[in-house]
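**Student:** Next one to model:
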Amino acid sequence: MFFLIVGIVSYNILMKWIEQWLKNHVQLVLHRLYWFFSIYFMCYFLLKNDWIFELVLISINFVYLIYFLGKKRNLNWQWLIDEEESALLRHFKFINIFMDVPNLKRSFRKRRLLTMILKICIPYSQRSTFVYLYSHLFIRYNDYFYLYFRLTLIGIFVNYSLPASGWIFNLLIVFMTGFQVIPLQHEIKQSVFLYP
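**Tutor:** Next comes the predicted model:
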């Protein structure tokens, strides 16, 4: 049983490694579908103790791996670098849930519906320049928007679960949300503050 689990983990690593040699998006999608269903059925037959189907599936996957790994190919360095950068970005994003990460590249989304609602609520005028600017920045930055959304959902869940003492946790959630949004004021470049 232990060796089969180690084999499944090794198979996962090799299947990820094979992705660097796939030529187009269709091959990548088919490869990932094959990968998903083969892992699913291997785990299913392993837990069901159906060893005949398990061995047949392992032999089919072994032939598939030999087909890809048996050919002599060069390393796709650009793919390897992109994978390393995306793994590092996922690591930074996980850390960013708990604290501010200065080296994290910010990602944006247009969010047309929210932007349209915001333009109706906050007029574009000289009186409301900074309110307009900061509210658009808050909506378009993925980090702040999703953080606010997550903390709001947690607050709703806590308020629903603990109706008697939920107001204490609501104050805590409001404090946490406000504390996490403080770095938003430093995201705008200082050239905005110059007098025209």
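**Student:** C-alpha only now, for contacts and for neighbours.
**Tutor:** Will do.
**Student:** Going along the chain, name the helices of the protein.
**Tutor:** Ranges of helices within the chain are 2-18, 25-48, 51-70, 77-96, 112-121, 129-140, 142-161, 166-181, based on DSSP state H.
**Student:** which one of the ones you listed lies closest to Leu194?
**Tutor:** helix 129-140 (12.7 Å; Cα to Cα).
**Student:** got a list of contacts for that closest one?
**Tutor:** 108-111, 114-115, 118, 122-124, 144-145, 184-185 (Cα atoms under 8 Å, 6 or more residues apart in numbering).
**Student:** May I see those residues organised as TSV, with distance to Leu153 and neighbour count added?
**Tutor:** Below are those laid out as TSV (distance: Cα to Cα, whole Å; neighbours: other Cα atoms under 10 Å):
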residue	distance to Leu153	neighbour count
Phe108	21	13
Arg109	21	9
Lys110	22	12
Arg111	19	12
Leu114	18	13
Thr115	21	15
Leu118	21	15
Ile122	25	13
Pro123	29	13
Tyr124	31	14
Tyr144	14	20
Phe145	12	14
Leu184	21	14
Gln185	24	11
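**Student:** Could you also give me the structure for this second sequence? I'd like to compare it with the first:
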Amino acid sequence: MFNAHNLFMERFRAFVKDTSRYLQYVFNGHTAIAILFLISATAYYYQQFLSDLPSNFPSIWVIAFFFSLVITYSPVHTLLKKADVMFLLPAEQKMRRYFFNTLILSYFMQLYLVVLTLAVFAPLYQASFGTYSGYFFYAVVLLLLKAWNLMANWWILKIRNKNSRRFDYMCRFALQFALFYFFINDSPVFAGVTTILLFIIFLYAYYLSSQQKAIAWDVLVEKDRTRMRSFYRLVNMFTDVPHLKAVVKKRHWLVNLLTKSLSFDTKNTYDFLYRMTLVRSGDYLGMYVRLVLIGMIAIYYIPQQAISVIIGILFLYLVGIQLMTIWHHHRTILWIDIYPISITIRQQAVLKLLQLLLFIQTLLYSGVFFIQHNLFGGLIMVASGVLSTVFWLHGYVKKKLA
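**Tutor:** So this is what the prediction gives:
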């Protein structure tokens, strides 16, 4: 006999097992140290910013915006699979307990976002208003509205029209932004009117849902598949994810740029292969560009020269660690193993590619110092970046590849 609760528990255990297995690769020793350093540096400069907070800083707008964003974003994790569209459709009337459990799961899974947002903006609130009075009230409102938004998202998922769902999301976001603005600005009348309008939006979403007798199974499955694909793409920056289908992009001009200098020689076989992999794979190039840009922004806005250089070296390390996985990219392709070419040449090709990319990254980071007319800082960045890259590649990476 079909039991919706047992089905949910089975899916939930599989979900926890799958995500925890991949998360341990994301938060390994190397990454955890880097993340801890970045969090510490961000907290330090955040405190410095708050100590010199301008009197005209729009604290209310910033807090209201992020409060509204974190509660409006309330996806429902249904844990459904593609085959469920066919096999669970006959049992739709018995799935109420299953979907109720998924709503509870979704709420508790997203509580960390609410807690994190409250923790991040509490110092800004205190620095702006000189007290934490009322902040506990906002925390309660956030928790309540988070539950209401989760229900509204569930109701509106019965609507297949994307524009209708998007319009509902935008209306809720705008009204909740206004609600928190009026709360913080101590305007109870306007806050009351906004609350009534928001409640009407929730009722309208429920009304639309009640008009749709059937569940939009394909919409739920696609939403869950998209969320899991985003998670797998994040994890794929740290380790190989079999669930993630490889995406190949042409990028002819970039391929020509990186390979035209290579002669048609046996010793360049793997140089050509890994440069093509870097450019045409849907993972490595995008990750490289994103991390390089984030590092450049961090270096530009951090005033202390020594900290900026350390941040630059840290991002060199992060890029190198994640690009090392290119060595395993073709491990399932057997014909590579029958190449009459020494594995040493293959190792050297990976090392040369990593060295080229990290040297380019070093030059870009030093360029940020030069733009700021800090010649000495730029030279230190070049020297420290080159030295750390050489020692890291020919020490740690070379041993790992062997």
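**Student:** TM-score of the superposition?
**Tutor:** Here the superposed chains carry a TM-score of 0.73, computed using TM-score structural alignment, normalised by the length of the first structure; 191 aligned residues with a Cα RMSD of 3.3 Å.
**Student:** re the thing from before, could you dump the helices of the first structure to a markdown table with distance to Phe193 of the first structure?
**Tutor:** Formatted as a markdown table, the helices of the first structure follow (distance: least, Cα to Cα, whole Å):
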| stretch | distance to Phe193 of the first structure |
| --- | --- |
| helix 2-18 | 48 |
| helix 25-48 | 46 |
| helix 51-70 | 58 |
| helix 77-96 | 28 |
| helix 112-121 | 22 |
| helix 129-140 | 10 |
| helix 142-161 | 22 |
| helix 166-181 | 20 |
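**Student:** Quick check: which of those is nearest to Tyr195 of the first structure?
**Tutor:** helix 129-140 (12.5 Å).
**Student:** against the second structure, where does that closest one fall?
**Tutor:** The aligned range for helix 129-140 of the first structure in the second structure is 269-280, by TM-score structural alignment.
**Student:** Just the buried positions in that stretch, please.
**Tutor:** Thr269, Tyr270, Asp271, Phe272, Tyr274, Arg275, Met276, Thr277, Leu278, Val279, Arg280 (16 or more other Cα atoms under 10 Å).
**Student:** contacts for stretch 145-158 of the second structure?
**Tutor:** Outside stretch 145-158 of the second structure, the residues touching it (Cα under 8 Å, 6+ apart) are 71-76, 103, 106-107, 165, 168, 202, 205-206, 208-209, 212, 214-216, 219-220.
**Student:** Need the nearest residue in space to Leu197 of the second structure, chain neighbours excluded.
**Tutor:** Leaving aside its sequence neighbours, Leu197 of the second structure sits nearest to Leu175 (Cα to Cα, 6 or more residues apart in numbering; 7.6 Å).
**Student:** That neighbour contacts Leu198, doesn't it?
**Tutor:** Yes: at 6.2 Å, Leu175 of the second structure counts as touching Leu198 under the criterion of Cα atoms under 8 Å.
**Student:** any idea what sits nearest Arg109 of the first structure, other than its immediate chain neighbours?
**Tutor:** Arg140 (5.2 Å).
**Student:** Contacts only, for Phe45 of the first structure.
**Tutor:** Counted by Cα under 8 Å, 6+ apart, Phe45 of the first structure has contacts Trp51, Phe53, Glu54.
**Student:** Buried among the residues you listed? Make that a ChimeraX selection.
**Tutor:** Of these, the buried ones can be selected in ChimeraX as follows, counting by 16+ other Cα under 10 Å:
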select :54
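**Student:** how far away is the residue nearest to Leu197 of the second structure from Ala64 of the second structure?
**Tutor:** 11 Å (Cα to Cα, to the nearest Å).
**Student:** Could you work out which of the helices of the first structure reaches nearest to Val192 of the first structure?
**Tutor:** helix 129-140 (9.3 Å).
**Student:** ok, average deviation of the closest one from the second structure?
**Tutor:** Overlaying the second structure shows helix 129-140 of the first structure at a mean distance of 1.6 Å from the equivalent residues (mean Cα distance after the TM-score superposition for the first structure).
**Student:** Next, the angle helix 142-161 makes with that helix.
**Tutor:** 80 degrees (axes from the mean of the first three to the mean of the last three Cα atoms, to 10 degrees).
**Student:** what distance separates helix 129-140 of the first structure from the centre of its chain?
**Tutor:** Offset of helix 129-140 of the first structure from its chain centre (Cα atoms, centre = their mean, to the nearest Å): 24 Å.
**Student:** which one in the first structure is aligned with Lys250 of the second structure?
**Tutor:** Under TM-score structural alignment, Lys250 of the second structure pairs with Lys110 in the first structure.
**Student:** what about Ile371 of the second structure, how many neighbours?
**Tutor:** 11 (other Cα atoms under 10 Å).
**Student:** which position in the first structure aligns with it?
**Tutor:** Aligned partner of Ile371 of the second structure by TM-score structural alignment: none.
**Student:** Aligned to Leu316 of the second structure, what sits in the first structure?
**Tutor:** Using TM-score structural alignment, Leu316 of the second structure lines up with Val174 in the first structure.
**Student:** okay, now that match: neighbour count?
**Tutor:** 15.
**Student:** could you measure it against Asn142 of the first structure, distance?
**Tutor:** Taken as Cα to Cα, the span from Val174 of the first structure to Asn142 of the first structure is 19 Å.
**Student:** same deal with Ile58 of the first structure?
**Tutor:** For Ile58 of the first structure, the distance to Asn142 of the first structure - Cα to Cα - is 42 Å.
**Student:** How about His186 of the first structure?
**Tutor:** From His186 of the first structure to Asn142 of the first structure the distance is 16 Å (Cα to Cα).
**Student:** So which of the two has more stuff around it?
**Tutor:** Legend: neighbour count by other Cα under 10 Å for His186 of the first structure and Asn142, higher for Asn142 (16 against 8).
**Student:** For that one, list the residues it contacts.
**Tutor:** Applying Cα under 8 Å, 6+ apart, the residues contacting Asn142 of the first structure are Arg106, Ser107, Phe108, Arg109.
**Student:** repeat that for 10 Å
**Tutor:** Arg106, Ser107, Phe108, Arg109, Lys110, Tyr148 (Cα atoms under 10 Å, 6 or more residues apart in numbering).
**Student:** Ser210 of the second structure maps to what in the first structure?
**Tutor:** Using TM-score structural alignment, Ser210 of the second structure sits opposite Gly70 in the first structure.
**Student:** Val192 of the first structure: neighbour count?
**Tutor:** Val192 of the first structure: 10 neighbours (other Cα under 10 Å).
**Student:** Residue in the second structure paired with it?
**Tutor:** Val192 of the first structure maps onto Ile336 in the second structure, by TM-score structural alignment.
**Student:** related to what we said a few turns ago, count the residues that sit near the residue nearest to Leu197 of the second structure.
**Tutor:** Leu175 of the second structure, neighbours per other Cα under 10 Å, totals 20.
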